[in-house]
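Participant: coords please:
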Amino acid sequence: MSPSTPAPLAFDPTDPVALTQALVRCASVTPTEGGALALLAAVLSAEGFSVERPVFSEPGMPDVENLYARIGSEGPVFVIAGHTDVVPPGDLAAWTHDPFAAEIEGGTLYGRGACDMKGGLAAMTSAAIRYRRENPDAPGSIAFLITGDEEGPAVNGTVKLLAWADARGERFDHCLLGEPTNPAAMSDMIKIGRRGSLTGKLTVQGVQGHVGYPHLAQNPIRGMVRLLAALDATPLDAGTEHFDPSNLEVTTLDVGNPATNVIPAQAKAVFNIRFNDLWTPQTLSAEIERRLCDAAGNAVRYEIVFEPTNAVAFLTQPGPFVTMVAEAVSAETGKRPALSTTGGTSDARFIKNYCPVVEYGVVGQTMHQIDERVATADLVTLERITHRLLATYFAAAQQA
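Facilitator: The predicted model follows:
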C-alpha cells in the first residue's frame, strides 16, 4: 500500500478550522486512508517533524496505514493521539450538506468525522504547530500517534503502532487523546478512564415438538428466561469512586421459529456488559458462569461463550497531569470540567499500557450521525486549550 501524495497546502495549518476542513474532505472511511494521513504527514513534515507511515497487516483483516511523528529528541515526550478513519456516511440523500465537502454554515462545520474525530485532531495539531513555531528551542518532544483503524476492528491500528514505537525505543510520558468527550459544551468533561466491554453468547437447548403435546417437548424459552433473570437479579456491583455500576444489557434474543404451533429446539441470547475497574474480563466471565450454573441446576441445558475482548477497564488516577488538563480547560472556558469514565471504549485502552492518558475533545452530540458537525468556535477553543496545556506542560518540565 503506497501512501498517496497530497497537493501543496493552500492554508495555514495553525488554523484549526481550515485544517479540519482539509481532513474532512479526505474520504477516509475505515479502513481506507483516503488521503487523511498523507495530509497530516505533509503538514507535520513541513513543520520539522520526522514522520513515518507504518502499515500493519493481519490475516483476514484489511491492511491499515498509520502515522507516527515526532519533533524533539529529549524528554518529556507529550503524545497527541487520535484517528483519521471515519464511519460510513450512510444515506447521502439524508445529509443537508455533502459529508465530505466540509461546508460551513452559520458557524457550524458539517461533515463525516467533523467531531469524531478529525476536528479534535486538527485543533490539537494546529496547537502543537503553533507552540513549536513560538518555541523552536523548547525542551522535550511532541509526538503524534495516529491510526486509520479506530472505527474498524482496531487490530492493525493503535495497538500495533504502540508496539512498533516501543520496539524502536520510543518512550512516552503523557498522552492526550482527542476523542469528542464533551456532551454539550467545551467546559463539560474530561475522560480519565473507560469501562471495559465483555460480550457473552448464551444458548439454551430444548426439545422441539408440537405445542399440543408439550409433554413430548422441552421449551428452551423457559430456561432462557430463567437464566437471564438470574443474571439480572443482583447488581454486579455498586460502582466505585470514579465509575458507575457495571451494567449488563441483553442485546438480542431469538429462537428462529416462524411457526406458532411448534415448540422451538433452541433459544439464543447475546448480552454485553460494560464493567468498571472492579472487574477484569476473566473475573467477570467467572461470575457470569457461576450465576448461570446456580440458576440452571439440572433443569436447563445451556452453553455460554464469551467473545475475545481487549476492552478492559482502566483509570488514569487524578494527579498533576489530570489537574493540568482540567486547569487548561478552565482557563479557556471559565468552567472546571467534570472527570468522567462514562461512554464506550476508545484507543486509550491501549495507550494506558505505555503512559498515563486522558481524553479531551470537541462536543460529541452528532458523532456517527447524519449531518455530523462541529462548531467552528469549539475548534478554536480546543486549539487554545491544547496550546495552553503544551506551554504549561513543558514549562513545568523545565522547572523540574
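
Participant: from here on, contacts and neighbour counts on C-alpha atoms
Facilitator: Fine.

Participant: quick one, helices of the stretch 251-400 of the chain?
Facilitator: Along the stretch 251-400 of the chain, counting by DSSP state H, counting those that start in this stretch, helices occupy 281-296, 320-333, 348-351, 376-399.

Participant: Do I have it right that I190 meets P337?
Facilitator: Yes - judged on CA atoms under 8 Å, I190 makes contact with P337 at a distance of 6.3 Å.

Participant: tell me, what's touching these two both at once?
Facilitator: Common contact partners of I190 and P337 (CA atoms under 8 Å, 6 or more residues apart in numbering): A326.

Participant: Those two: which is more packed in?
Facilitator: Shown here are I190 and P337; by other CA atoms under 10 Å, I190 has more neighbours (25 against 21).

Participant: Name the helix or strand for the more buried one, please.
Facilitator: Assigned by DSSP states H and E, I190 falls within strand 189-191.

Participant: Residues contacting whichever helix or strand comes after that strand, please?
Facilitator: Next helix or strand after strand 189-191 toward the C-terminus (DSSP H and E): strand 193-194. Residues from elsewhere that reach strand 193-194 (CA under 8 Å, 6+ apart): 276, 312-316, 340-346, 348-349, 358.

Participant: same for the helix or strand following strand 193-194, what does it pack against?
Facilitator: For strand 193-194, the succeeding helix or strand toward the C-terminus, using DSSP H and E, is strand 196-205. The helices and strands touching strand 196-205, judged by 3 or more CA pairs under 8 Å, 6 or more residues apart in numbering; DSSP states H and E, are helix 220-233, strand 266-275, helix 281-296, strand 301-306.

Participant: middle-most residue in the protein, spatially?
Facilitator: Closest residue to the average C-alpha location of the chain: S346 at 2.4 Å, with CA atoms, centre = their mean.

Participant: Sequence B follows; please return its structure for comparison with A:
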Amino acid sequence: MTAVDPVDLTARLIRCPSVTPDEAGALTLLADLLSEAGFECTRVDRNGTANLFARWGAKGANKSLGFNGHTDVVPPGNAADWRFDPFSATEAEGKLWGRGACDMKSGVAAFVAAAVDHVRKTPPDGALVLTITGDEEGDATDGTVALLDWMAETGETISHCIVGEPTCPTVMGEMIKNGRRGSMNAKIVARGVQGHAAYPHRAKNPVSALVRLLDHLARFSLDDGNANFDPSTLALTSIDTGNPATNVIPAQSTAALNIRFNDLHTGESLSQWLHAEADKVAKETGVAFDLKIKVSGESFVTNPGWFTDLVSDAVEVETGRRPVLSTSGGTSDARFVKSICPVVEVGLVGSSMHQVDEHVEIAHIQQLNAIYARIIAAYFDDA
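Facilitator: The predicted structure follows:
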C-alpha cells in the first residue's frame, strides 16, 4: 500500500460534513483506508453515535500504542460569513480551510497516515490502536466512553495513548498537554415566595438570596494551584429570573456556573461545598435552593517520565522547540482515556478552532505527521 498523504486525507475528511453527531462518511472513509492497510476495524456505535476502533498487531500485545481523536465538528454557523465554503477544504495561501481543519480532522489524518506508514515495521508483540469518535463535540457520553466500555468488555488494551487535539497556543511545537483540569457545571434554582414589591416583608425574595449566594461563591478562593496546575476557577455563566413585571417579587430565579478544578479537589468534594454554601444562605433567608450538578471530568496528570520525554523528543526534533508540559485549557477526551493508561495530548496550533474561517497551515499537518511517525518509531524502539 502506498503512503497516505495526510494533507489529502485531511481535505477528504473536511468534505464530510460531520457536524456532531452526524458521521457523514468520515469514519467510513477511515475504516476503508485502515482496513486496506491491514488494520482490524470495528464500528462501536452507541445510541446513534458512530465510533471506530482499529488495531494492527496482536490483541493484548505487551506494547500497544494508542491514538485517540474525533471526526465530529461544531456547526459552521452562517456559511455566508466564511471566506470559502466551510466543507470545501479549499487550499489557499499555504493553508487548508474548512470546518474541522484545525479541530481536529488534521490531527486524525496525521496519526492515521503515520500509523498506516508504520504498520509493516511494528514488532510482532506490538500493536497500534486507533480510537476515533464522532461524539467529542457533543455530549461525549457515547463516543470515547463507549469505545472504552467496549474495550473493557472485549479485552482490548492500550498501554499508552496520544490524543491528537490542538495543543499549541501560537507556535507549532511549543506545548503538549500532560493533564487537564476537571470541569463541572451547576444549575442553581432559588425558590422563594412571590409578593408585591411594595411589601417585601410578605415575600421571600429568591433574587436577593441567589445574588448573596453567587457573590460568596464568586469571591471565594478555591486554592492557589500547585506544581502541576494553575489555581482552580469558578465562573458565573448565567443569571435568569424572567420577570417582566417591575412591581412583583418573583417566586423563582436561576443561575449557572462552571468550575475548572485542579487535583486539590474532586467533583464530589466541590459538589459538597456548593450544597453546604447553599444550605447556609437558605437558613439565613428562608429561600430554598435546588442544585443540579454535572461533572464533565475529573482532573488528571500524567507525571513526567520516559513517555513524556519520548513525545517531547519527537516534537523537538521535528520543530526545533522543546515543548512545555501543560495542564491548561479546557477538557478533551483524554479525561476518559486516562482511566486505562497514561495519556498525553500533542497537536497543532489551535488558534482558529471553532471559528469562522477555521484553517490549518498545510506545512503544520505534514510536520505533525512527522512527529507522530517519530513517536511510533521510538515507542517500538525502531527510531
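
Participant: State the number of residues packed around Y302 of the first structure.
Facilitator: Counted with other CA under 10 Å, residues neighbouring Y302 of the first structure total 20.

Participant: Repeat that for the one 10 residues further on.
Facilitator: Residues lying near V312 of the first structure (other CA under 10 Å) number 20.

Participant: what residue of the second structure matches up with it?
Facilitator: Residue pairing (TM-score structural alignment): V312 of the first structure is matched to E298 of the second structure.

Participant: which residues touch the aligned partner of G140 of the first structure in the second structure?
Facilitator: Using TM-score structural alignment as the criterion, G140 of the first structure maps onto G126 of the second structure. Residues counted as contacts of G126 of the second structure (CA under 8 Å, 6+ apart) are G57, A58, A61, N62, K63, S64, F380.

Participant: And the helices in the stretch 1-150 of the second structure, which stretches?
Facilitator: Here the stretch 1-150 of the second structure has its helices, by DSSP H, counting those that start in this stretch, at 6-14, 26-36, 106-118, 144-154.

Participant: ranking these by burial, who's on top?
Facilitator: Highest mean neighbour count of these: helix 106-118, a mean of 26 (counted as mean count of other CA atoms under 10 Å).

Participant: That one - contacts with which helices or strands?
Facilitator: Using 3+ CA pairs under 8 Å, 6+ apart as the contact criterion, the elements in contact with helix 106-118 of the second structure are helix 6-14, strand 63-70, helix 362-379.

Participant: what's the closest of these to G100 of the second structure?
Facilitator: helix 6-14 (6.2 Å; CA to CA).

Participant: Export the contacts of G126 of the second structure as CSV, with columns for neighbour count and distance to L33 of the second structure.
Facilitator: Shown next, in CSV, are the contacts of G126 of the second structure (neighbours: other CA atoms under 10 Å; distance: CA to CA, whole Å):
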residue, neighbour count, distance to L33 of the second structure
G57, 21, 16
A58, 16, 19
A61, 17, 23
N62, 14, 26
K63, 21, 23
S64, 24, 20
F380, 17, 23
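
Participant: May I see those residues organised as TSV, with distance to Q194 of the second structure added?
Facilitator: Output for the contacts of G126 of the second structure, formatted as TSV (distance: CA to CA, whole Å):
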residue	distance to Q194 of the second structure
G57	67
A58	67
A61	65
N62	66
K63	65
S64	62
F380	68
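
Participant: I'd like to know how many residues surround the closest residue to S299 of the second structure other than its chain neighbours.
Facilitator: Setting aside the residues directly before and after it, S299 of the second structure is nearest to G182 in space (CA to CA, 6 or more residues apart in numbering), at 3.9 Å. Here the count is done by other CA under 10 Å, and G182 of the second structure has 23 residues near it.

Participant: Please report how far G182 of the second structure lies from D290 of the second structure.
Facilitator: If you measure G182 of the second structure against D290 of the second structure using CA to CA, to the nearest Å, the figure is 23 Å.

Participant: Please report how far T167 of the second structure lies from S326 of the second structure.
Facilitator: 9 Å.

Participant: Could you do V44 of the second structure as well?
Facilitator: 31 Å.

Participant: The two: which is more packed in?
Facilitator: Neighbour totals were compared for V44 of the second structure and S326, and V44 leads with 22 against 19 (other CA under 10 Å).

Participant: Now do the same for that one: its match in the first structure.
Facilitator: Under TM-score structural alignment, V44 of the second structure pairs with P54 in the first structure.

Participant: what's near enough to touch the closest residue to that match other than its chain neighbours?
Facilitator: Closest residue in space to P54 of the first structure, ignoring its immediate chain neighbours: N66 at 5.5 Å, by CA to CA, 6+ apart. By CA under 8 Å, 6+ apart, the contact list for N66 of the first structure reads L37, R53, P54, V55, F56, L145, I146, T147, G148, G157, L161.

Participant: can these go into a markdown table with extra columns for distance to A331 of the first structure?
Facilitator: As requested, these are exported to a markdown table (distance: CA to CA, whole Å):
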| residue | distance to A331 of the first structure |
| --- | --- |
| L37 | 32 |
| R53 | 36 |
| P54 | 37 |
| V55 | 39 |
| F56 | 40 |
| L145 | 27 |
| I146 | 27 |
| T147 | 30 |
| G148 | 32 |
| G157 | 34 |
| L161 | 33 |
